[in-house]
Each structure stands twice: as C-alpha cells, then as structure tokens.
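Trainee: requesting a structural model of the entry that follows:
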Amino acid sequence: MTSPETTPRPGDQLASTACATRVIVVRAPAGGGPVVACGGSPMVPAASAPPRPAGGGADAGAGPGTGPGTVVGKRYVDAAGTLELLCTAAGTGELTCDGVPMTLKTAKPLPASD
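Mentor: As a prediction, the model looks like this:
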C-alpha cells in the first residue's frame, strides 16, 4: 500500500508478506491512502501475495514472544477510527496503519433494558 494509486477501499483483500495474516478492508478513509502494514512489511493485494506458509493459520515455526499477532474474525481499527480491517487468516505480525499499531475493535455495549 505504498503507492498512491493503491489506496485501500472497502472490500479489498490484503495479505502480509511477513506472515500468514490476511484481511479484508471494511472501512477506509475517503481521502489519501494510509500505509497498512503487518509485521513491519507493507501489505499487498491478496491476489499478488506469495503463498501462505504451510501448516494452516499461524506461521510455522513462530514461537511465543514474536508479537501480538492477529486473530481470525476480529476487527482492527486505527487510532482515528477511519480504517477498519477484518482478519480472515491469523498470523504472528502486528497490524499497523502509518506506523501506528492498530487495536482490536470492541463491541458497543447494549442499552440497559429494565
């Protein structure tokens, strides 16, 4: 996502070049393209990504302490809340937006029904 013509748009599928993480863009900012990275390397369109490591979801050979990693089915948002990604394949890399770590999106509390 380093060139200006490859701005993330809702529905885009991105893959990490550093680990097995794959995401779908749920929400993206209207103007400008943030640099989305995982494990320190910019993410690329899933169609042009190298094949995932053998062994299924997480990276083969990755041990504890390699980073927080990503979790399948969880949504990650940037600090401003303008970029939202849905993880479709887990990996050991940490998702970042313009160099700032993305956080897990929390569920909105339901209203009390008394």
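Trainee: rest of the way, CA atoms for contacts and neighbours
Mentor: OK.
Trainee: can you give the distance from stretch 1-21 to the centre of its chain?
Mentor: Remark: stretch 1-21 is offset 9 Å from the chain centroid, using CA atoms, centre = their mean, to the nearest Å.
Trainee: please give me the structure for this one as well, since I'd like to look at both together:
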Amino acid sequence: MAPPAPRPGDQLASTACTTRVVVIRAPADAPVRIECGGKPMVPADGAPPPSGTPDAGPGTILGKRYVDAADTIEVLCTSPGSGQLTADDAPLTIKAAKPLPASD
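Mentor: The predicted model follows:
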C-alpha cells in the first residue's frame, strides 16, 4: 500500500536514515511520492527506526528547505541524515534564499 499523499504540515521520517522533514507545500491535485535514500518516507508518528544503507547522495542539512524543479513541493529538514531527498524520483534541491531588501 502506498503512503498517503503529503499535505502541508505533515511530518515525515526516512526509513533509510535519520532524515525527518515537515511538508511546507505540496500539490493538492496530484499525489507526490517523497523518498529519502531511495526508500519512501513515512509519517513520523510511529515511524520504524532507520534500517539498511541509503542510496548515495548529498544528504540533508538541518534547517534547509528543499524544493523540486517545478517549485510545486517544498519540505523543511528538521533532522539531518545521509540520504538524498527525492519527489517522484526527481532530486530535491536546497531552496535559494531570497535576498533581503536594501536598507537606506
């Protein structure tokens, strides 16, 4: 059975490493499969401890926001890990910070 579609506010945990995220934005019209380290992420409540070895990747960084190329899904990393975040097999990248306005 596939995990339910993520919704904003959902807390997800990796089954491959120690990564945990909070969903900030997700498309309502199309379910997205979020994975970390090549394994599906599951709801953080009652998540089993990570097992196995995650697929090679850059890992996740605490406090960073990750987005897909179309900017339709956004997650916030609340616990770092060694797995790479993906959405429907496409890698998520760190969201660029918005520049602060110039002060006069």
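Trainee: work out the TM-score between the chains.
Mentor: Comparison of the two superposed chains (TM-score structural alignment, normalised by the length of structure 2) gives a TM-score of 0.87, and 102 aligned residues with a CA RMSD of 2.1 Å.
Trainee: what lines up with residue 67 of structure 2 in structure 1?
Mentor: Matched by TM-score structural alignment, residue 67 of structure 2 corresponds to residue 77 in structure 1.
Trainee: that match - how many residues pack around it?
Mentor: Residues near residue 77 of structure 1, counting by other CA atoms under 10 Å, number 23.
Trainee: who's in contact with it?
Mentor: Under the criterion of CA atoms under 8 Å, 6 or more residues apart in numbering, the contact list for residue 77 of structure 1 reads 83-85, 102-105.
Trainee: change it to 6 Å
Mentor: By CA atoms under 6 Å, 6 or more residues apart in numbering, the contact set of residue 77 of structure 1 is 83-84, 102-103, 105.
Trainee: only the buried subset of the residues you listed, as a ChimeraX command please.
Mentor: For anyone working in ChimeraX, the buried entries among the contacts of residue 77 of structure 1, judged by 16 or more other CA atoms under 10 Å, can be selected with:
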select :83,84,102,103
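Trainee: so which of the contacts of residue 77 of structure 1 belong to strands?
Mentor: Residues from the contacts of residue 77 of structure 1 lying in strands, with DSSP state E as the criterion: 84, 103.
Trainee: does residue 63 of structure 2 fall in a helix, a strand, or a coil region?
Mentor: On the three-state scheme (DSSP: H, G, I helix; E, B strand; the rest coil), residue 63 of structure 2 is labelled coil.
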